[in-house]
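S.K.: Below is the structure, and that's it, no one-letter string:
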């Protein structure tokens, strides 16, 4: 019986995978683990004009053997400021709410629901409250964090290339900023040196003029006394 259920889940997941490839979910990509089709990993690419913009958020979905008659469990792996990491998320599309689960829902439905809830601020078990500023900071940090995750690198090589290019651009921008800063400091130093030279030159001229005036006065006094 168990074997039949696994076969049923496998068949359904393969069908969902083909549908997902033909009709991708915006901002979300998902891939099954090659050795276990009941374990899927996903990446949410932060939507524009959201606190998650620029971030890549990795998580996983664990499907039961009884899928699609029982719901999956969903976890977030990358810190994101919305969900606790490595903790089951309490959503209507997860095993926290088997009473609301609909066997007709597909992987696309699950991913769409996850993205929708991520963009909301409704609290639930497994969610956390952070500011938009903190979320943006985590979005930037997510790049390097994901590159250290072997499963992420194995399943999402295209994203690995994107992230490496982004990090390269970030490093170049940082170096350019440092160079501009150094050039500005150098220009300021040169200006200061020029100003000091100008002041010293004027001081020497003034001292020379005063000395010359003193000497002329001394000569005139001497001539007058004679």
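M.R.: Alright, I've got the coordinates. Source: prediction; values computed, not measured.

S.K.: switch to C-alpha atoms for all contacts and neighbour counts from now on
M.R.: Will do.

S.K.: Quick check: which helices or strands does the helix or strand containing residue 151 pack against?
M.R.: Using DSSP states H and E, residue 151 maps to helix 150-155. If contacts are counted by 3 or more CA pairs under 8 Å, 6 or more residues apart in numbering; DSSP states H and E, helix 150-155 sits against helix 132-147.

S.K.: Quick one: residues contacting the residue positioned nearest the centre of the chain.
M.R.: The residue lying closest to the centre of the chain (CA atoms, centre = their mean) is residue 140, at 2.2 Å. Residues near residue 140 by CA atoms under 8 Å, 6 or more residues apart in numbering: 54, 55.

S.K.: Look up how far residue 173 lies from it.
M.R.: 14 Å (CA to CA, to the nearest Å).

S.K.: just checking, residue 9 touches residue 70?
M.R.: No - judged on CA atoms under 8 Å, residue 9 makes no contact with residue 70 at a distance of 10.0 Å.

S.K.: adding another structure so you can compare the two:
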């Protein structure tokens, strides 16, 4: 089955001009499925971490958003235990004008600024609100434990 030109163009750009701290490599046997690596941003609780994600482009992409989830455990109020991500552009704020690159940059930005007011992991968000410093320490411990080689 032929891939739409748009997916081919986006994939070529991701490979030729990757965003800093992000890599997305398509599977040979399914070019809609990407192995993604996002480095924890500097000055964030996730600094020094290397996070693996999976990204899948559904049949109706770009009319529907890509499906993305963290494979690496992470302590973050907007990412649940299953790795699902609470991010508006992956849901109701999706637009066909957005691209894989935009999505990955937005996820990277989410690592820099967790939002406990729009949580997916309620327990983590509660911890973040009640004792932010302690929650950040936990996030740093998890990053060392699960996201460093």
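M.R.: The structure has been received and is ready for your questions. In this text the structure is predicted, and so the values were computed from the model without any measurement.

S.K.: Can you give me the TM-score here?
M.R.: Here the TM-score for the pair of chains, by TM-score structural alignment, normalised by the length of structure 2, is 0.79; 136 aligned residues with a CA RMSD of 2.1 Å.

S.K.: Can you get me a residue count around residue 21 of structure 2?
M.R.: For residue 21 of structure 2, the count of nearby residues is 13 (other CA atoms under 10 Å).

S.K.: Over in structure 1, tell me which residue corresponds to it.
M.R.: Under the alignment by TM-score structural alignment, residue 21 of structure 2 pairs with residue 27 in structure 1.

S.K.: so the equivalent of residue 52 of structure 2 over in structure 1, which of the three states?
M.R.: Superposed on structure 1 with TM-score structural alignment, residue 52 of structure 2 falls opposite residue 58. Following DSSP: H, G, I helix; E, B strand; the rest coil, the label given to residue 58 of structure 1 is strand.

S.K.: which residues touch residue 58 of structure 1?
M.R.: 41, 42, 43, 44, 76, 77, 78, 146, 152 are the contacts of residue 58 of structure 1 under CA under 8 Å, 6+ apart.

S.K.: so of those residues, which ones are in strands?
M.R.: Those of those mapping onto strands are 41, 42, 43, 44, 76, per DSSP state E.

S.K.: Residue 5 of structure 1: neighbouring residues, count only.
M.R.: 16.

S.K.: Please settle this for me: is it part of a helix?
M.R.: Yes - assessed by three-state DSSP, residue 5 of structure 1 belongs to a helix.

S.K.: from what I can see it touches residue 69, true?
M.R.: No - counting by CA under 8 Å, residue 69 is not a contact partner of residue 5 of structure 1; they are 9.7 Å apart.

S.K.: and the single longest helix found in structure 1, how far from the chain's centre?
M.R.: The longest helix of structure 1 (DSSP state H) is helix 157-225. From the chain centre to the centre of helix 157-225 of structure 1 is a distance of 40 Å (CA atoms, centre = their mean, to the nearest Å).

S.K.: and that helix, what does it pack onto?
M.R.: In this structure, helix 157-225 of structure 1 packs against helix 132-147, with contacts taken as 3+ CA pairs under 8 Å, 6+ apart.
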